[in-house]
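J.: sequence and predicted structure below; questions after.
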Amino acid sequence: MKKNILILKQICKCIQKKTVLNQFYMNIQNGEIVNLIGMEDSGKEDVFSILFGQEKIDSGEIVFNRRSYTQMSQRIVEHAGGIFFINNDEPMVAELSVAENLYIVEKMNYFKRSVSRKKMETQAQFVFAKFGIDIAPGKKVGELNAFEQRILRVLRAYVKRAKLIVINDLMDDYLWQRMDKIIRILNQIKEEGTSILWINSYPDKITEIADKTYVIRQGKNVTTFYKGEYEKEKILNCMTGSANTAEKDLKHSLKNTYAFEVRDLSNFYISSTTFGCRSGEILGIYDVQNKFSRELRRTLLGRRFYNGSIRIGGKEYQAEQEYGAVRSGLGIIDGSKYQDHIFEELTILENIELPIYKKNARKRMFVNSRVTEYIRQKEYEFLDLKKRNIQDKAIGLTKGEAMRLIFHRWLWVNPKAICCFQPFLRLDVESREFLYRIFLEFAHKGTGVIISSANVADLTPICDRIIEIDGNKIKESVEKSYFPDMFQN
């Protein structure tokens, strides 16, 4: 018989006089996978912060495992052996082994006595075999790839007898190709009575298989979808409050000149590869494993020795350092690191203006105020940072806000070609639509746009052509008219 494991009753929360949660409710029963989905600033992060103990509720009630909490000021439930939290910022102890991280990393002795390393490794091997995971228990965690570390975090919660595992914004390029394995593991855990709360910003495969999906917007419940009711468009419309426009036919003109070319490019991973992107073209690279794309990015940044040639705007490009790419008219953007390229001591406007100060300066000394004022007016119209002034310091920008700033910075540079690696990673529907608009803006200016993604559904709405990658080489090039036949989104 199902029983309630977590109930949120009419939760209200205000931060700096702004209501972030308004009568929000949610109910999770044991052995359920529940999806909480919403855009940035929808309130889903505040739900996570309250459960995690970072924030208190102003009113309402939280019932976990039949115990009521009206002020969640501490992580009482986690220390009582109930809720375990997993997110991208959760630390792992790289110097310890897999087995040690699995059992003793938080100084909790679940065996109630001193346990030898050998016994921990034996027990870890048993757990891995049960879930079909091929990881050596004695291996240092620092030697694991990103996917293996995420699996270890989930299994750590399992061995600690979690009643509820809260997984927040865990998707990245490593997980797209392994979602079936993630789903299998979560279903196994679910069958043993543990519940999963999966929090995300965009519908994914977990949303498809969830027992319930709660859509939150502006701190309020919008609707709840139950298993079998999944429709991506309906969920997107509920998240935004309007019809989704990302899938509309987007047209622009292509030129005959090439903005970006690689000829017989090869390194220790990439096999002799030739492809190009025309000026004004939006070219997709569909790379499920993402290894080819990572090596291409590192090669363009001068971090890999390579054979063959790279040409930008018809001129030979020598890959050395990132500033060399900028001088050559090549933009390189890594979607997993938007916030790493923000200078918080500068204002938002200054962050955008950085690349054009040299062009904008009179006699290389004084900034042209008329140009600056023109930029400021254009940014107010297009940047769409709803809750910020571009004269504010760029402190605490969300991922979506940082993304907008980075792309506008490049828009003013007007590069010949721009390579975007996993640009849609963990972005909500509104930010994705913004990306589509700005990619079109680049294309209309004649920039060649190259977009790499492990999820083909990111590429089909916007790309003129998609190159499909198989391992370390190009499998085929597909024109837009053939997308419906070749790619099932």
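T.: Structure's in. What do you need? Remember, predicted model here, so these are calculated numbers, not experimental data.
J.: drop to CA atoms for contacts and neighbour counts, all remaining ones
T.: Fine.
J.: hang on, Cys238 in a helix?
T.: Yes: with DSSP: H, G, I helix; E, B strand; the rest coil as the criterion, Cys238 is located in a helix.
J.: distance of it relative to Lys358?
T.: Cys238 is 45 Å from Lys358, where distance means CA to CA, to the nearest Å.
J.: neighbour count: the two, which is higher?
T.: Neighbour tally, Cys238 and Lys358, criterion other CA atoms under 10 Å: the higher count belongs to Cys238, 20 against 14.
J.: please report how far that one lies from Asp46.
T.: Relative to Asp46, and taking CA to CA, Cys238 is found at 19 Å.
J.: same check, this time on His341
T.: Where Asp46 is concerned, His341 sits at a distance of 25 Å (CA to CA).
J.: for comparison:
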Amino acid sequence: MELLKMEHIKKSFFGVTVLDDVSLAVNSGEIHALLGENGAGKSTLMNILSGVYSRDEGKVIIDGNELPNGSIAASEAAGVAFVHQELNIFNDLLVYENLFLGKEKAGALGHLHKKTMIETARGLFDELGIDIDPMKKAGELDTGRKQLLEIAKALLGNARLIILDEPTTALNRGQIEHLFRIIRTLKEKGTSFIFISHKMPETFEIADRYTVLRNAHFIISGIISETNPEQVTRYMVGEKYSNEDVYERRSLGEDFLDVKNISGKGFRNVSFRMKKGEIVGFTGLQGAGCSEIMQTIFGSLPLESGRVQLGGRMLESGSIHMAMKNGIGMVCANRKENSVLPDMTLLENMYISRHAIDQKNWYISKKKEEESFAGYEHTLNIKINSSDDLITSLSGGNQQKVILARWLYTNASLLLLDNPTQGIDVGAKEEIYRLILHLAQTGKTIIVNTLEIPELKKIADRCLIFYHGELRADLTHEEIDEEKVMLYATGAIPGQASGSEEKNV
């Protein structure tokens, strides 16, 4: 029996269409996989279903009744619950307090019936087979139990349709199996799930049916047992890949970066080598560990085991200052939060890192710095009025160029670029690609982390693909193909990284 029907949904933000005539149907007691690449429209569609966003056109119908537009309360009353990837757990509250937050059991005078809530929590956990003490602080739970606590909260609110957004990203295999057992048990009792995941093996393990979105459009729905991971990947990727390439093959220098068996936050036992002047792309879905590896090399995250050598020198773990002194620069993923100093001028944003590591010259000559800035302004084609303007006066692309100039000014020999074209328009992206290639031509060694596979094809000499914290494949430029990369990145094929130990010797 059909529980949910979303018909001809349309949604735009500031004139940009993010959903265009999208439909979705989910049956009672069904696990429905909602699939698509980043930016396909999955989260927007679910936010419309849960009432967070209003829809421009279309209908949302549950049990034959159309829901009012943009009403969280109406969606919750209809039995819709959204378990987000970023869990809404208050670590300083007890487990039962998290469970009943906003749904407290109280007497006529507002006195809380703590004993009743604790006993109800215990009964619910026992029914689900969850080993959680209601009197424990939520912050003491591991990620898997926090995920189960979120599901228990949804069930306490009489949820009939639970949206799970990337629920296994931070879980180990044992936790995933436990989660899936609970999902199947609830399915047998009639609860429906919308399961959002990029991980193909898990999707095919748990889902009954699927729907694919691509570029804000509905592509196909079907029965999961009647397709395969390769076919679904083709639906997700489509024919959007462009063969137009700015990539140029170059002569590479000697071995320069040697990463051996490193483990840290979000990744384990990773090894690779790079030559001077080489561009290596990192890619993988959220939670794959790519960004964490770069942060560890840069010293902002501690190295738990293994070693990193740069130009034959062993790098000190957990020290950004030493990484900078050893010639490492990092353009962080979130430019606004982690790179841009909004109250400083363009000039100050450029020279701040240089003077942070220059122990010999404490005096700042504005004339000298302006001459240096003018050189980078020309080389990087930074469009400005004056170097005394605040950096926030520039477009995203030009801000990114100033941050890049910051690290070039430190004479960094290894550049770590974490999603360098994030939030940048198409024209500026092409400029950034050509700049990266130019810098490699001058001898800079560059790691670029990106989720955009066509980006890798435009700039990378090699591509390292990560899945759940492990290196799964090491592809040459000729081997980089969107479908192939997606298969490794989602775990649709397990892969075996041949590693730079063989490819780059």
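T.: Received it, and whenever you're ready, just let me know what you need. Note that the coordinates shown come from a computational prediction; the quantities given were computed from them, not determined experimentally.
J.: how alike are these chains, TM-score-wise?
T.: TM-score of the superposed chains, computed with TM-score structural alignment, normalised by the length of structure 1, equals 0.67; 426 aligned residues with a CA RMSD of 5.3 Å.
J.: just want to know which of His341 and Asp46 of structure 1 has more residues nearby.
T.: Per other CA under 10 Å, whichever of His341 of structure 1 and Asp46 has more neighbours is Asp46, with 21 against 14.
J.: structure 2: which residue goes with the more buried one?
T.: Using TM-score structural alignment as the criterion, Asp46 of structure 1 maps onto Thr44 of structure 2.
J.: residues in contact with its match?
T.: 18-19, 53 (CA atoms under 8 Å, 6 or more residues apart in numbering).
J.: surely it forms part of a helix?
T.: Yes: counting by three-state DSSP, Thr44 of structure 2 falls inside a helix.
J.: if I look at it, how far off is Gly427 of structure 2?
T.: Distance from Thr44 of structure 2 to Gly427 of structure 2, by CA to CA: 26 Å.
J.: and Leu45 of structure 2, by the same measure?
T.: In terms of CA to CA, Leu45 of structure 2 sits 29 Å off from Gly427 of structure 2.
J.: and what of Ala497 of structure 2?
T.: From Ala497 of structure 2 to Gly427 of structure 2 the distance is 34 Å (CA to CA).
J.: compare those two (neighbour count), which wins?
T.: Ala497 (17 against 9).
J.: next up, the contacts around the more buried one.
T.: Counting by CA under 8 Å, 6+ apart, Ala497 of structure 2 has contacts 471-474.
J.: same question for Gly82 of structure 1.
T.: Counted by CA under 8 Å, 6+ apart, Gly82 of structure 1 has contacts 65, 161-164.
J.: of these - the most surrounded one?
T.: Leu164 (31 neighbours).
J.: surely that residue and Phe84 touch.
T.: Yes: here Leu164 of structure 1 reaches Phe84: they are 6.5 Å apart, a contact under CA atoms under 8 Å.
J.: how many neighbours does Lys227 of structure 1 have?
T.: 14.
J.: number of nearby residues for the nearest residue to it once chain neighbours are set aside?
T.: Nearest residue to Lys227 of structure 1 in three dimensions, chain neighbours excluded: Asp211, at 4.7 Å (CA to CA, 6 or more residues apart in numbering). Neighbour count of Asp211 of structure 1, defined by other CA under 10 Å: 19.
J.: got a list of what Asp211 of structure 1 touches?
T.: Contacts of Asp211 of structure 1 by CA under 8 Å, 6+ apart are 32-35, 226-227.
J.: please say which position in structure 2 it maps to.
T.: Match for Asp211 of structure 1 (TM-score structural alignment): Asp208.
J.: how near is that match to Glu337 of structure 2?
T.: 40 Å.
J.: returning to that earlier point: just the buried residues out of the contacts of Asp211 of structure 1, in ChimeraX syntax.
T.: Of the contacts of Asp211 of structure 1, the buried ones go into a single ChimeraX selection, burial set by 16 or more other CA atoms under 10 Å:
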select :32,33,34,35
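J.: so which of the contacts of Asp211 of structure 1 belong to strands?
T.: 33-35, 226 (DSSP state E).
J.: just send these back as CSV, with distance to Ile282 of structure 1 too.
T.: Below are those laid out as CSV (distance: CA to CA, whole Å):
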residue, distance to Ile282 of structure 1
Ile33, 37
Val34, 36
Asn35, 33
Tyr226, 37
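J.: return the member of those nearest to Asp392 of structure 1.
T.: Asn35 (34.6 Å; CA to CA).
J.: wait, the closest one touches Thr213, no?
T.: Yes: with contact defined as CA under 8 Å, Asn35 of structure 1 counts as touching Thr213 (4.5 Å).
J.: what is in contact with these two at once?
T.: Shared contacts of Asn35 of structure 1 and Thr213, counting by CA under 8 Å, 6+ apart, come down to Thr207.
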